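J.: Let's see this in three dimensions:
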Amino acid sequence: MTFASRCSECGFFLGTSSDDSQQISESFAVRVDTTPEYYKLLSSNDPPYESCDVELVDSVVSETEKCLERIDDRIARLRSRLAQLEHQRLSLSKHLARNKSILSPLRRLPDEILVEIFSWTLPSIVTMRRRGSFDVTQPPWILGHISSRWRAVALASPSLWSLVAVNYTGTVDDRLPMPRAMLETQLERALTLKIHFYASEKAAISPQQWMFEFLAAQSTRWEELSISLTADLLPLLNRLRGQLPVLSRLWLQWDSARSQPKAAAQSELIDTIDCFETAPALVDVGIYNEYAFVPVRLPIRQLVRYQLDGPLAVHRRLLEQAARTLVEVHIDLCFHPPFWVDSDHITIPSLRRLYIRDSIVLDYLTLPALEEVALCIWDLRTASYVANIQSLVSRSACPLRRLCVKGLLTSQSTLDLLHALPSVAELAFIAHSHYSKNGAEELIEALSDVSAAPHLSGVFLGCENKCHIDYALYAEMLRARWEADHCALHRAALLIDSNWDSDSLSGLTDETRFDLDVLRGEGLDLVLCEGVEATEVIGGWTFNSVWN
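T.: Sure thing, here's the model as predicted:
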């Protein structure tokens, strides 16, 4: 049984019935006694002829309007009540969230863990170069706007503020110009500085000179310097001799062919960069001489790593004088014929990683600690590479475990290398251009036969410069080796560089992605990487400076 009473104000029935629609229908029903003639009028276009019919319709209209008024009033009351409930719910939700936050593990994180998390939010140098300005909506600036503790931790962590990138090349976002006050604030918060300065011959000279001099005033705090030089900046750079006490890493290149080292206000040629010779902490050097070789004086005997495009004589001097300290070397021979004056061997006892583009270098080195070698092959006559590296390994008795091959790959020469070097457990090959595509695919097919180098525990493929590879073929090769008996494969990687506009252009289909994911799910340690990150990893395979 349902007990209900009508509201005296709106006419709504208040009862215990669970049928709300029935209550609504009863509460707002039009209660007028009608006649058959009335329904005839409703279903036709005839006018009412009797006065009683007119009075009936008038009463129906009046009663209906009253019902609508009651409904509108009821709706308004319900909306007001709903708004109150929603406001109350929002207030309670916030109260609940604030109380839950008290129990959040984030509140118990040690400051050093929080700093580590913050460091992973910092933009990459590629992002900072493209942005071309300070952005207060991005880390580390935004970290001070979350909570008082986050702000305190961020401000007390100099490492979060050490990277300074200034870019005058290409198109940058000028909507947020770099204000001097912001730059000064960042320099105050940092302890040591990682300076990335990209000058341009096409941009106005004065702002670049002013900015470089402003940063150079802090050169005693420079820990890292990556610079793209112009002719006008070279004299300013050379003035820093003796003012780089903590500089440990250096990357130097020239903006353009017009950036040949002439003093901006002098007629004589500045033929040497000597400001780094007295840097007592400098151990890692990369110099890219794209247009002409410019001598750079370095503290050679303390170098742990160097990368250089230069004549063989310069490389020989570096190798001889830094033989006791070198661990990694990236050698590009250029500007003079690769002619070694005599046959003396250079023994570098601690060198573990070596990149070469000309195999002649291998004939004059003894590397007892060599573990990884990267070969850039642009000569179809690859027999010399096989003989040279086999001779090096035999002479050095080194524990070579990883081989990277880039350029004009041939499956036979690579297999010959693997056969000649049974200690090699990991193979990386980089398809760099259309000309190396066929060789890479032939090598993939050859490796599908597990009897070819069954000892390989890692097979890695990198693709650069829109070099289209049949990635399905690579997945099939991995599957064949993964399922083979007594096969050592447990690691693999497929890296596609950042020049692709879309997955469809890269040729990596959803089906191939699925096949690779299945292999990963079965236990293969497989890395699939595209874009800027892939470019950096591929660069690391050939021991390029990837930090800049």
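
J.: C-alpha only now, for contacts and for neighbours.
T.: Will do.

J.: and residue 488, what does it touch?
T.: Contacts of residue 488 were listed using CA atoms under 8 Å, 6 or more residues apart in numbering, and they are 454, 455, 456, 457.

J.: go again using 10 Å as the cut-off
T.: By CA atoms under 10 Å, 6 or more residues apart in numbering, the contact list for residue 488 reads 425, 450, 453, 454, 455, 456, 457, 458, 481, 482.

J.: quick one: residue 345 from residue 363, how far?
T.: Using CA to CA, to the nearest Å, residue 345 is found at 8 Å from residue 363.

J.: Please apply the same query to residue 439.
T.: 26 Å.

J.: ditto for residue 224
T.: 34 Å.

J.: do the same with residue 199
T.: Taking CA to CA, one finds residue 199 at 39 Å from residue 363.

J.: higher neighbour count, the two?
T.: Neighbour totals were compared for residue 199 and residue 363, and residue 199 leads with 26 against 18 (other CA atoms under 10 Å).

J.: for the more buried one, what are its contacts?
T.: 166-169, 205, 208-209, 212, 227-233, 254-255, 259.

J.: Buried among those? Make that a ChimeraX selection.
T.: With 16 or more other CA atoms under 10 Å as the criterion, this ChimeraX line picks the buried residues out of these:
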select :166,167,168,169,208,212,227,228,229,230,231,232,233,254,255,259
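
J.: Another sequence for comparison is provided below:
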Amino acid sequence: MLLSDTERLQYRLEPTPETIDAAWGTIQSHERAIDDLEDRIQDLLHQVQDLRYDQAKHRAAIERCKGLITLARRLPEELLIKIFEHCVEDGWTRAPVVVSHVCSAWRKAALAPKVWSHVYVNSDDPKALDRTRFWLEMARGANLNVTIVTSWRILPRQVMELMPVLVERSAQWRVLKVETDSLRHADLILSQCNQPTPELRSIEVRTAALDSNGSEGVSDLVRLAAWFNKDFAPRLASVSYISTIVPAVPIFPEHLTNLVLEIKESPSHRPLSAAAILAVLERLPELRTLSLSMPLVYEHEFIAEPDPDRMVELPMLTAMAMYGPTDLNELLYHVRAPSLSELYLRSLEDLGYRQRPIGPTLTRFIETSAPPLKLLELHDIDLDPDTFEACFAALPSLEELRLHESSISDSTVHLLNGPRGLCPRLRRLDLRWCGHLHGRALVNLVQSRHVVDDLTGPLSDPIEEVAVINCCFVTEDDVLDLARMTTCRLVMRDADDYCRTCQCCTNQRYRTRLRLRHITEFMDRNAGIKLVL
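T.: Reported below is the predicted structural model:
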């Protein structure tokens, strides 16, 4: 019987001894060849490793050479010190320690006492005492910016251990900041500041009126005026006080020139009142700048001053900003500031707080004080045409006008047209969300200010700068016409642009306002239709 090829493979004959010896000889020959190749591979790998090592040495040499010529190494030591200072000011409290590990030049610059002059004391840190001592030792005789942070969880004993170390250097204090969620702890910290602070320029206190258990702690920080008076802190100029309630009694040193008062709430047991604010202001006759920011949370509405004849004289005040409910602006009725050059009025319109017309109060303030206003900003505060006209007529020195969410009309803007228009010194306009104003009115205003009288010459200053944001009736053609005559800004101010800080001119806000405007216009056209939102 014949076998298939598969069967022949299955039933092949056993190899002979000669075949087996030949196979083993071939295997051993290949294994020796593999071993030789492996030895050559290892030799090559060792050579590669040596070459990699030589390559790394060359790269390290290159980096050292680059380090010698890099801009960071060539920066003057004074500039490095200034950069390190800014790092600390921006909140990087460990900057002096970290930058000192970069290189010898940075280490030398980091040893400058000014780099260690920002002493950040966090009482919650168990190593706060040792860290504070180390920082003060490194700062040596430099002026100190001291920040003390504590919370209601910290025992008074821990604060009492820290404060003597700081107070020992109180003669070097330039800035003092106290941040705590307990008014009792803030009072405890200030109670230890019983040594003169001849170099102190600024104090900032951020605190709350209630302790953690909800009970009232210290009523007011009266020690602020007691320990930082003109004798103990003769150079103190600025105080920033951020708390949950307005002080019931005057707590600020009388020689202050700058005050920031920010209140977070208006509780029923201590409601926000004009009387309390006026009591604070009438003890500060040397004020030059004033910022009042009132609460966003209301349990009790603002209480107006019952005495219509009460008046606070602030003869040296040059700049005032008020942010809060429109009722807060009633304070203007009781303030006389004959030197005021900048006035910022901002309301809480978006929060739905009940608005009251500010026109009569603002008009009376301008007519009574006769301030030489150069800048007027109305943010979410509107005026009727008659009030606009009265204010413009009483402000011959006005140089800059900022209106946000205003219904100023074309006819009102026409009052400013030159060469004999109102506000003859007006040079800058900033208009945002002015939904009734047409671009052609702005073009006519700018054109009219360039007209020169044949007999007397120019009577009004030309408009130098126009900012228009989200004004729906200002078209592209209007912008092009304005650009030919004046400066059209494409970027908001960096320094004092309030919209940038409160993020009100965002796309979402624009869409919402545009939608509400369309709804309002629809309802005006269809007065008989009831619209339910």
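
J.: Let me see the TM-score of these two.
T.: Put the two chains on top of each other and the TM-score (TM-score structural alignment, normalised by the length of structure 2) is 0.63; 412 aligned residues with a CA RMSD of 4.5 Å.

J.: picking that back up, can you tell me which of the contacts of residue 488 of structure 1 lies nearest to residue 526 of structure 1?
T.: residue 458 (9.5 Å; CA to CA).

J.: That closest one reaches residue 525, doesn't it?
T.: Yes - checked against CA atoms under 10 Å, the pair residue 458 of structure 1 and residue 525 is within contact range at 9.1 Å.

J.: list residues touching both of those two?
T.: By CA under 10 Å, 6+ apart, the residues touching both residue 458 of structure 1 and residue 525 are 489, 490, 491, 492, 493.

J.: wait, the third one sits on residue 457?
T.: This points to residue 491 of structure 1. Yes - contact criterion CA under 10 Å: residue 491 of structure 1 and residue 457 qualify, at 6.2 Å.

J.: between these two, what contacts are shared?
T.: In contact with both residue 491 of structure 1 and residue 457: residue 426, using CA under 10 Å, 6+ apart.

J.: Which parts of the stretch 401-548 of structure 1 are strands?
T.: 402-407, 426-431, 458-463, 491-496, 525-530 (DSSP state E, counting those that start in this stretch).

J.: what angle sits between the third one and strand 525-530?
T.: Angular relation of strand 458-463 of structure 1 and strand 525-530 on a 0 to 180 degree scale: 10 degrees, by axes from the mean of the first three to the mean of the last three CA atoms, to 10 degrees.

J.: repeat for the second one
T.: Going by the same axes, to 10 degrees, strand 426-431 of structure 1 is angled at 20 degrees with respect to strand 525-530.

J.: Buried residues, strand 426-431 of structure 1. List them.
T.: 426, 427, 428, 429, 430, 431.

J.: OK, contacts around the second one?
T.: So that's residue 427 of structure 1. 374, 401-405, 414, 418, 453, 456-461, 492.

J.: now the fifth one
T.: The neighbourhood of residue 430 of structure 1, defined by CA under 10 Å, 6+ apart, consists of 376, 404-409, 436-437, 440, 460-464, 467, 495-496, 538, 541-542.

J.: could you redo the last one with a cut-off of 7 Å?
T.: Residue 430 of structure 1 makes contact with 405, 406, 407, 461, 462, 463, according to CA atoms under 7 Å, 6 or more residues apart in numbering.

J.: and of the shared contacts of residue 458 and residue 525 of structure 1, the nearest to residue 476 of structure 1?
T.: For those, the nearest to residue 476 of structure 1 is residue 492 (12.6 Å; CA to CA).

J.: Hmm, the closest one is touching residue 520, no?
T.: No - using CA atoms under 7 Å, residue 492 of structure 1 is not in contact with residue 520, being 9.5 Å away.

J.: Now the common contact residues for those two.
T.: residue 526.

J.: between the two, who's got more neighbours?
T.: residue 492 (20 against 17).

J.: residue boundaries of the strands in the stretch 1-150 of structure 2?
T.: For the stretch 1-150 of structure 2, the strands defined by DSSP E, counting those that start in this stretch occupy 118-122, 144-150.

J.: quick one, which of these is nearest to residue 29 of structure 2?
T.: strand 118-122 (76.6 Å).
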